[in-house]
Every structure is written in C-alpha cells, then in structure tokens.
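A.B. asks: no letters, just coordinates:
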C-alpha cells in the first residue's frame, strides 16, 4: 500500500481486501484504527493522517512520521488524546 491512497485504501485493507506487505502499512492501519476511535469519519481520519501538522511532534504529519520510522510517536500521541491528556 502506498500512503497516497488514504482512507479508501485503509478501509479496503481493514476488510482484508489487500495484503499488508510493508511495516509502514501495518503502522498506518494501527494509527488509523486509533484515530478512528477519536474521529469516526474515515475521510477526516485520512485527511488528518496526510495533512495535519502535529505541533507536539515537530510540525510533521502522521504520514511523514510513519515514513521516517517514527510511528511509535504518533501512536503515543493518539493514546494521550484517548486518555484525555490533550484535546
């Protein structure tokens, strides 16, 4: 999966339509599932993943962080939101 495909590809992958082949794919699915627990609209989750710069994580997008091998930072960030540590 390429990260360019966004929410539509994520939905296809979570239903088992396509195999996960790369570590970034697995990180993307995990991050998308966590983000979906916060925001239920898959389109908005995809837009957030690709476009929203996260101030606390160096003004990078979740996608950029995953591509750099820092998916763990994005996952920790989403967990902090779920715990209510931030908005």
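C.D. replies: Cool, got the structure. Just so it is clear, the structure is predicted and the values come from calculations on it, not from any experiment.
A.B. asks: going by C-alpha atoms from here, please, whenever you check contacts or count neighbours.
C.D. replies: Noted.
A.B. asks: helices or strands up against the strand or helix carrying residue 77?
C.D. replies: Here residue 77, judged by DSSP states H and E, is contained in helix 71-83. Applying 3 or more C-alpha pairs under 8 Å, 6 or more residues apart in numbering; DSSP states H and E, one finds that helix 71-83 makes contact with helix 23-38, helix 62-67.
A.B. asks: which element is the closest residue to residue 7 other than its chain neighbours on?
C.D. replies: Nearest residue to residue 7 in three dimensions, chain neighbours excluded: residue 46, at 4.7 Å (C-alpha to C-alpha, 6 or more residues apart in numbering). Using DSSP H and E, residue 46 maps to helix 42-51.
A.B. asks: structure B:
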C-alpha cells in the first residue's frame, strides 16, 4: 500500500479501559479506510501489521491501535484519501 501521511481515543475516562466491542469496531473502520486506498486485502493486512508510518512516530498501524491511538491512524488514512499525503 502506498501511504501518504483525529478522533478521540476509545479509553474510558474513569477506568482507562476500552468499552466492550469498541476495538473491533475501530479495526473494521481502519480496515475499510485502508481498503478504499489499497484494494488488495492482503496488502492492507500487511500494511496494518508491518509498515512503519514515519509521520506517526515510525510505528505500525497495529502498534498505534494497541496504544490507544487509533485516532491517529484514522486521521492519517483520511489524509491519504484526500491526497494530502503520499
């Protein structure tokens, strides 16, 4: 996937934990956005797990999601779709 380079985190303000089902919803949203850019599902999966996003600190999308920073990944993908980033 060729990448070009914010929403709120899903963490609960009281407990710091994710509400049930929310991470899966975010993963689906990220997958759909990435698929709109790169139609090959295998390449989308590879990008999500393996490609370091320089503009987001050199971390992969998967690492950012695990850190509760899915909002950054989603913002990044929207910027790519709008052709604001490579």
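C.D. replies: On my side now, so go ahead. For clarity, every value in this text was computed on a predicted model and none was experimentally measured.
A.B. asks: so what number do they get for TM-score?
C.D. replies: Once superposed, the chains reach a TM-score of 0.74 (TM-score structural alignment, normalised by the length of structure 2), with 67 aligned residues with a C-alpha RMSD of 0.9 Å.
A.B. asks: circling back to that earlier point, the residue nearest to residue 7 of structure 1 reaches residue 11, doesn't it?
C.D. replies: No: assessed by C-alpha atoms under 8 Å, residue 46 of structure 1 is found out of contact with residue 11, at 10.2 Å.
A.B. asks: which one of those two is surrounded by more residues?
C.D. replies: residue 46 (24 against 15; other C-alpha atoms under 10 Å).
A.B. asks: which residue in structure 2 lines up with that one?
C.D. replies: Matched to structure 2 by TM-score structural alignment, residue 46 of structure 1 sits across from residue 45.
A.B. asks: same deal with residue 6 of structure 1?
C.D. replies: Match for residue 6 of structure 1 (TM-score structural alignment): no aligned residue.
A.B. asks: list the contacts of the residue nearest to the spatial centre of structure 2.
C.D. replies: By C-alpha atoms, centre = their mean, structure 2 has its centre lying nearest to residue 73, at 3.1 Å. Shown in contact with residue 73 of structure 2 (C-alpha atoms under 8 Å, 6 or more residues apart in numbering): 30, 61, 64, 65.
A.B. asks: how about a cut-off of 10 Å?
C.D. replies: When contacts are counted by C-alpha atoms under 10 Å, 6 or more residues apart in numbering, residue 73 of structure 2 touches 5-7, 30, 33-34, 48, 53, 56, 60-62, 64-65, 79.
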